[in-house]
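> no sequence on hand, only this structure:
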């Protein structure tokens, strides 16, 4: 199946494979395009970077209708293990649903995930819509979607304008599982969330911060961007915050002892 222009995955291996690998997870109905500028900038700073295309994404919404959270999670889990084999530390970044996938990786693979950097992480599903999906998914193949929630004029997100009902129901299941796992998340955590987001409510980030067991936590409020902040006015700040977070991780006294 032909990919949408810009939806291609991105991978970069640093010359020494670096002390840090960075795994980036894109959002529901989106594509790697939403995180590609961040991925390329981190690669330019010498990190080994993996930004996979999640199954069912980046082509047409009908392809996504036959996938579920297990497929999306398996894809990022596979990339995590590959990075962990080559890098002393792996930082997992996630946008929206990608944040939920990153959190599940952290809870289930604590030995392979060193830290998390999340942008507008999604953890909840509208109650009424979720209840309706139990029936609707069997009779209504898709519903209108919201793609490109970006304040910056002229910027477009590559993704679907339809949401497959079965995939949405699976997303709801993922969120439920991740919320249960939050106390198991102990890694250093950077949470960057928009003050105005028309897709994910800021209360999702508040829920995350209240339930994780991480002791090293930094919260950054993005005041100039909507949901896809990585393509919005705050894109440079997200890069700066993420790069500084990674630098602090690998230069802390404890990590200096661990890295050959």
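Here it is on my side, so go on. Please read these numbers as outputs of a predicted model, since none were measured by experiment.
> make it CA atoms for all contacts and neighbour counts henceforth
Noted.
> host element of the nearest residue to residue 157 once chain neighbours are set aside?
Once flanking residues are discounted, residue 157 sits nearest to residue 148: 4.8 Å by C-alpha to C-alpha, 6 or more residues apart in numbering. Counting by DSSP states H and E, no helix or strand carries residue 148.
> run a quick neighbour tally on residue 148.
If you count neighbours by other C-alpha atoms under 10 Å, residue 148 ends up with 22.
> is it true that it touches residue 154?
No. In this structure, residue 148 is not within contact of residue 154 by C-alpha atoms under 8 Å, at 10.5 Å.
> before we move on, the earlier item: how much space separates the residue nearest to residue 157 from residue 27?
Here the criterion is C-alpha to C-alpha, to the nearest Å. By it, residue 148 lies 11 Å from residue 27.
> again, but for residue 229
From residue 229 to residue 27 the distance is 12 Å (C-alpha to C-alpha).
> neighbour-wise, which of these two wins?
residue 229 (30 against 24).
> what sits against that one?
119-120, 150, 194, 222, 235 (C-alpha atoms under 8 Å, 6 or more residues apart in numbering).
> how about 7 Å then?
Contacts for residue 229 (C-alpha atoms under 7 Å, 6 or more residues apart in numbering) come out as 150, 235.
> got another one to weigh against that:
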């Protein structure tokens, strides 16, 4: 399946740079995780800012994303998690100390990595992290999926799009116009595990939350702040941005907060 123009994965710091970094134990790198139905395009500016500051950066395209929603319907939470886990492993093998950042579902994936690999994740930058969703009906999706009520391959049931929640005029998120419910059901199950294991996260956390978000409720960020086991937790409220803050008015603040955390670590 062809990748949509602009949805390609992004990386900065080639193999030679990685080899050089091995001579400097703990050289910093940042792994970025995009959101559900979105693509690397939504985080590209963030990644380029960090690369411009001299950091090694990896922004993978998650399986099923950046192509068609029909392909997304054939993927699940373990596929998305495996993709970012593999990137983390490569960065650690090259000797980097890794900060993981994520938007929305990407924030949930970042928290999952931090809980599962405490020695490999040095810190977290979470932007409107999704660990709790606002529509309570979504809780029934995993059961409906197990009962075969969400359709079959080629005839998946879908919901309206969730992408494009932006305040900045002219800003556009490259995201699907439909949400396949089979994949959404897997997302719900994956995030339930993230919520359960929040106390296992002990790395420094910077959480940036939009004051108005039409996709992920404020209670999701509140739950992260309340339940993580980290002693170093900082919150910033983004007053001028909506859910996709990485493409919105406050995008420079996200990059600055990431660089500040990397500097502290």
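Arrived safely, thanks for sending. These figures come from a predicted structure and were not determined experimentally.
> can you give me the helices in the stretch 51-200 of the second structure?
69-72, 77-93, 105-116, 141-146, 181-196 (DSSP state H, counting those that start in this stretch).
> which one of the ones you listed lies closest to residue 132 of the second structure?
Among the helices of the stretch 51-200 of the second structure, helix 181-196 comes nearest to residue 132 of the second structure, with 7.2 Å by C-alpha to C-alpha.
> give me the distance between the equivalent of residue 145 of the first structure over in the second structure and residue 149 of the second structure.
Per TM-score structural alignment, the equivalent position to residue 145 of the first structure in the second structure is residue 161. Shown here: residue 161 of the second structure relative to residue 149 of the second structure, a distance of 20 Å by C-alpha to C-alpha.
> now residue 108 of the second structure
26 Å.
> looking at those two, which one has more neighbours?
More crowded of residue 108 of the second structure and residue 149, by other C-alpha under 10 Å: residue 108, with 32 against 14.
> who touches the more buried one in this structure?
Residue 108 of the second structure neighbours (C-alpha under 7 Å, 6+ apart): 129-131, 191, 194.
> before we move on, what about residue 51 of the first structure?
Residue 51 of the first structure touches 9-11, 23-25, 32, counting by C-alpha under 7 Å, 6+ apart.
> could you work out the most separated pair of the residues you listed?
11 and 25 (12.4 Å).
> those two: who's more crowded?
Neighbour count, other C-alpha under 10 Å: between residue 11 of the first structure and residue 25, residue 25 has more, with 31 against 16.
> map the more buried one across to the second structure for me.
Checking TM-score structural alignment: residue 25 of the first structure goes with residue 33.
> tell me if I'm right that its match and residue 104 touch.
No. Contact between residue 33 of the second structure and residue 104 fails when scored by C-alpha atoms under 7 Å: they sit 8.9 Å apart.
> and the nearest residue to residue 46 of the first structure once chain neighbours are set aside, how far from residue 50 of the first structure?
Leaving aside its sequence neighbours, residue 46 of the first structure sits nearest to residue 14 (C-alpha to C-alpha, 6+ apart; 5.6 Å). Per C-alpha to C-alpha, residue 14 of the first structure is found 11 Å from residue 50 of the first structure.
> and for residue 204 of the first structure?
Residue 204 of the first structure is 26 Å from residue 50 of the first structure, by C-alpha to C-alpha.
> repeat for residue 10 of the first structure
6 Å.
> the two - which one has more neighbours?
residue 50 (25 against 17).
> how far away is the more buried one from residue 98 of the first structure?
13 Å.
> what about the spatially closest residue to residue 24 of the second structure that is not a sequence neighbour, how many residues nearby?
Leaving aside its sequence neighbours, residue 24 of the second structure sits nearest to residue 95 (C-alpha to C-alpha, 6+ apart; 7.7 Å). Using other C-alpha under 10 Å, residue 95 of the second structure is surrounded by 21 other residues.
> thinking residue 7 of the first structure is in contact with residue 30, fair?
No. Look at residue 7 of the first structure against residue 30 with C-alpha under 7 Å: they stay out of range, at 8.4 Å.
> between these two, what contacts are shared?
In contact with both residue 7 of the first structure and residue 30: 58, 158, using C-alpha under 7 Å, 6+ apart.
> and the residue nearest the centre of the first structure, what does it touch?
Centroid-nearest residue in the first structure, with C-alpha atoms, centre = their mean: residue 94, separated by 1.8 Å. Residue 94 of the first structure sits next to 24-26, 102, 117-119 when contact means C-alpha under 7 Å, 6+ apart.
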